[in-house]
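[1] Need a 3D model of the sequence below.
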Amino acid sequence: MKLVKSLLLGSAAGLCAVAGAQAADLPVRKAAPVEYVRVCTAHGAGFFYIPGTDTCLRVGGRARFEYQYSSQNARAANVSSWRGLGRLNIDARTATPYGTLRAFVRFEIASRTGGYLRSGTQERYANAFPATGIDTAGQLQKYVDVDKAFVQFAGITAGRAQSFFDFYAGDLEFFGAGIYSNTNTNLLAYTATFGGGFSATVSMEDPVYRRNPVFAVPAAGSGLMPGGGGVPGISAIATGINIAGVPTGGAGVNVIQKNDMPDFVGALRYDSAWGSAQVMGAVHEIKTIGRLATPVAGPGPDAEYGWAIGAGVKVNLPQLAPGDQLWLQGAYGQGAGSYTGIYNPPGAELALSSITNKFQINQVDATVQANGQLNLTESWSVMGALLHYWSPEWRQAVFATYGQQNYDPRLRSNTFGPVGITGTLGGAPTTVNPFNPTLMSYDLFYGGTNLIWSPVRDLDIGVEVVYQRIWLPRAVADNNRGTVAPLAGGLVGPGGVTRVTNFDDNIMARIRVQRDF
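    Next up, the predicted model:
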């Protein structure tokens, strides 16, 4: 038995020795070298090299909470609003013999509820998706947007970016709804740098993001004025006027605008240690589809070219405190309300808008006259903003914007204005109902202040309070406080108006907690 046991142990030992010898004869495979991420210092902090390339990448973003209170006067209005927002930034840069090749992308995704934070503008631009429930329709919105996506190379900027007409663009505000241009759009631009801080840009930009409606006749049943065919974008305008100045016929005109000529923007800019300055101009085509039917002879609306000019200056004020800034800006335009910013506070891409529904104002770049031609709308705006650091952790901004939109007063007469906004009393031509604000000029004010605490780097906790107001040159019916009793011919006499007003205003406050990374 001992002999068998010895033989088995010896055999096992021999097998192990042979196996060990064979294993020792096998080649040893070396581990692949690890390519660690390297910091890229050529383009600023936060960049690193994409492994295996010479491209530097920076990934950043933002998380934000907001609550807003509005002192709405209308019973059906939302007083409270909420928003949670996420942002992702991707910035890729590569050094080339022609300079830096850059690609930048910014995505914003938000869920928001309530009044002001539910943006009808984003829904009209197909960037947001509203709820449809009984208690959520018009009050809840998901927002997904490619906020920016552009390539920069050798002076060329191509993609979705901030319009080169913009200068201040709400840099110091929470709401960013003041009376100034603040538009992201699709564009192709070239910037020439001359040295000494001077540069000039010529930009071809998407007109859709700058477009505001053309006014002719409101659709039937809107409750604003008599007339209209009830078809969106289609209106009847007069093309025949008798000796008494009374319209004798009409033509169907489709006032929907289609893409024809892009907007052209030019800007001359200066940057230095003391701050920045810019002068800018823009041309914006207004062209409707045109005539649909011709009951009487007469031309359809021809294309008109709106335009805007502006200037701005930013002054650094380190003598007050490090980081202090002063901004001043002004703009004037005709048929270019988006560039002057006159449509920014109430909304965008709306023929009619309001603050608290006391009355509705027209926000149109042009009006189809009785003779079938387009009458451009005049507007202008000015703004100022000051940022002051009380300490490195506490800062405050104070800002104010003022603007005016002026319609040709003849547009409210039946010999010059669109059919449907006039009436007759005893067979004699008269002007439009004086208590109706349609095509009435107005003034806008928007201003406020915010206070921000930054206890640690890239964390902001703050509150902002703003006040906005619309003035009209004379009293109109107050929709929130009474009804209008019409008289013969579609007119309203003083006795038919229960309550009137010539202004509308609102106070809004917003709390924000924001972390950038």
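[2] contacts, neighbours, all on C-alpha from now
    Noted.
[3] Helices of the protein, start to end?
    Under the criterion DSSP state H, helices of the chain are mapped to 2-25, 120-124, 337-340.
[4] Could I get the ones you listed in JSON lines, plus columns for distance to Thr367 and mean neighbour count?
    Formatted as JSON lines, those follow (distance: least, Cα to Cα, whole Å; neighbours: other Cα atoms under 10 Å):
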{"stretch": "helix 2-25", "distance to Thr367": "91", "mean neighbour count": "10"}
{"stretch": "helix 120-124", "distance to Thr367": "21", "mean neighbour count": "16"}
{"stretch": "helix 337-340", "distance to Thr367": "13", "mean neighbour count": "31"}
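[5] here's the other one to compare against:
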Amino acid sequence: RVCDAYGTGYFYIPGTETCLKIEGYIRFQVDVGDQPLNGSVSNDSDWDAKTRGQVQFTAKSDTEYGPLTGVIVMQFNADNASDQDAILDSAYLDVAGFRAGLFYSWWDDGLSGETDDIGSIVTLHNSLRYQYESGTFYAGISVDELEDGFYKTDEEPNNVGVAFGVGGTAGAFSYQITGGWDFDNEDGAVRAMGTVEIGPGTLGLAAVYSSGPNSYYSAAEWAVAAEYAIKATDKLKITPGVQYYGDYYVAGDDFSDGDAWKVGLTVDYQIVDNFYAKASVQYLDPEDADDSTSGYFRLQR
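    Predicted coordinates:
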């Protein structure tokens, strides 16, 4: 009962004032398309299978400032018997709205389907963050170490950025505004995203603008995306999506003059309780580069 206030799944550790929750997932996925990633490098095949196991430990205890939370997420990835890695996917401390450690930025958020390309290349940073929350509204600011994102020629990859996030819900409508400034690249980006329940599904819209390639957004100078997540049955969701890129990034230190567009379809199906299947196919057609088709099939428990 001591742990009930934190939600389901927590259990009390005797002799401490700490409640612990253990959760995770197992995922099997087959990627298809033009040279899918084999671990961290491209392969010469048009398909690649991989498996992931992830476990998350969440510890909570009461303090005079509110709950003190500690989270550790371990992720294990296997492309085959000899190509495997174990990574720390998150590890952070959180109390009274302050968070410090390795965790995902607001730029990791996106629409529910797989077509939208409106986030950072890398969204996991060592960061300091404060987030204010009140009911259905939140607003926050973070200082991020940008070590493995976008950096221009002759710039070192060790970098710093400042990001903000504002969002919330109002009935059937949800919204988020996210921004970031990359100090080494001297460029920034801002994004607006919203969803609303309409008919048998949820309409999602997003737009992003970047003053130049930077660690927060480097896919294009601007882009707009839309999707409609159709809840066909209690177990089946079908999500078509589309995105248009203005001045699509190809290579170098600046955006190209060419545009690009992308269209895709994602299907989610709940096989039984806690067991899910997902299939996705995407087509990308840049003006100044070759078009490509990619996708995947996933099973997850």
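[6] May I see the helices of the first structure arranged in a markdown table, with distance to Trp327 of the first structure as well?
    Below are these laid out as a markdown table (distance: least, Cα to Cα, whole Å):
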| stretch | distance to Trp327 of the first structure |
| --- | --- |
| helix 2-25 | 77 |
| helix 120-124 | 27 |
| helix 337-340 | 16 |
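[7] and Gly99 of the first structure, which of those helices is closest to it?
    Among those, helix 337-340 comes nearest to Gly99 of the first structure, with 31.7 Å by Cα to Cα.
[8] That closest one vs the second structure, average distance?
    Superposed on the second structure, helix 337-340 of the first structure shows a mean distance of 3.2 Å to its aligned residues (mean Cα distance after the TM-score superposition for the first structure).
[9] Mind jotting down where the strands sit in the stretch 51-200 of the second structure?
    Here the stretch 51-200 of the second structure has its strands, by DSSP state E, counting those that start in this stretch, at 66-78, 84-95, 98-104, 124-134, 137-145, 160-170, 173-182, 187-198.
[10] Ile22 of the second structure: which of the ones you listed is closest?
    Closest approach to Ile22 of the second structure among the strands of the stretch 51-200 of the second structure (Cα to Cα): strand 66-78, 9.9 Å.
[11] what separates that closest one from the chain centre, distance-wise?
    Centroid separation for strand 66-78 of the second structure versus its chain: 16 Å, with Cα atoms, centre = their mean, to the nearest Å.
[12] where's Gln468 of the first structure relative to Asn212 of the first structure, distance?
    Taking Cα to Cα, to the nearest Å as the measure, Gln468 of the first structure falls 21 Å from Asn212 of the first structure.
[13] Present the strands of the stretch 51-200 of the second structure as JSON lines; the columns should include distance to Gly241 of the second structure.
    Output for those, formatted as JSON lines (distance: least, Cα to Cα, whole Å):
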{"stretch": "strand 66-78", "distance to Gly241 of the second structure": "28"}
{"stretch": "strand 84-95", "distance to Gly241 of the second structure": "28"}
{"stretch": "strand 98-104", "distance to Gly241 of the second structure": "24"}
{"stretch": "strand 124-134", "distance to Gly241 of the second structure": "25"}
{"stretch": "strand 137-145", "distance to Gly241 of the second structure": "27"}
{"stretch": "strand 160-170", "distance to Gly241 of the second structure": "22"}
{"stretch": "strand 173-182", "distance to Gly241 of the second structure": "18"}
{"stretch": "strand 187-198", "distance to Gly241 of the second structure": "13"}
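[14] what's stretch 454-461 of the first structure aligned against in the second structure?
    Under TM-score structural alignment, stretch 454-461 of the first structure corresponds to residues 270-277 of the second structure.
[15] Would you indicate which residues of that stretch are buried?
    Using 16 or more other Cα atoms under 10 Å as the test for burial, stretch 270-277 of the second structure gives 270, 276-277.
[16] So Gly188 of the second structure is in contact with Ser218, correct?
    No: with contact defined as Cα atoms under 8 Å, Gly188 of the second structure does not count as touching Ser218 (9.5 Å).
[17] can you pull the contacts of the counterpart of Gly149 of the second structure in the first structure?
    In the first structure, the residue matched to Gly149 of the second structure (TM-score structural alignment) is Arg210. Arg210 of the first structure makes contact with 183, 336, 338-339, according to Cα atoms under 8 Å, 6 or more residues apart in numbering.
[18] Name the residue closest to the centre of the first structure, please.
    Thr183 (4.7 Å; Cα atoms, centre = their mean).
[19] That residue matches what in the second structure?
    So Thr183 of the first structure corresponds to Thr123, using TM-score structural alignment.
[20] Equivalent analysis for Gly335 of the first structure, please.
    Gly335 of the first structure maps onto Gly212 in the second structure, by TM-score structural alignment.
[21] how near is its match to Tyr248 of the second structure?
    Distance, Gly212 of the second structure to Tyr248 of the second structure, using Cα to Cα: 11 Å.
[22] what's the overlap in contacts for these two?
    Here Gly212 of the second structure and Tyr248 have 221, 255 as joint contacts, going by Cα under 8 Å, 6+ apart.
[23] Which of the two has more residues huddled nearby?
    Tyr248 (25 against 22; other Cα atoms under 10 Å).
[24] need the strands for the stretch 201-301 of the second structure, in chain order.
    Under the criterion DSSP E, counting those that start in this stretch, strands of the stretch 201-301 of the second structure are mapped to 201-210, 220-231, 236-248, 260-272, 275-286, 292-300.
[25] who wins for proximity to Leu93 of the second structure among those strands?
    The closest of the strands of the stretch 201-301 of the second structure to Leu93 of the second structure is strand 292-300. By Cα to Cα, the value is 28.0 Å.
[26] now for Thr8 of the second structure: what does it line up with in the first structure?
    Counting by TM-score structural alignment, Thr8 of the second structure lines up with Ala45 in the first structure.
[27] Report the separation between its match and Gly60 of the first structure.
    11 Å.
[28] In terms of neighbours, single out the busier of the two.
    Under the neighbour definition other Cα under 10 Å, Ala45 of the first structure and Gly60 were set side by side, and Gly60 has more, 14 against 10.
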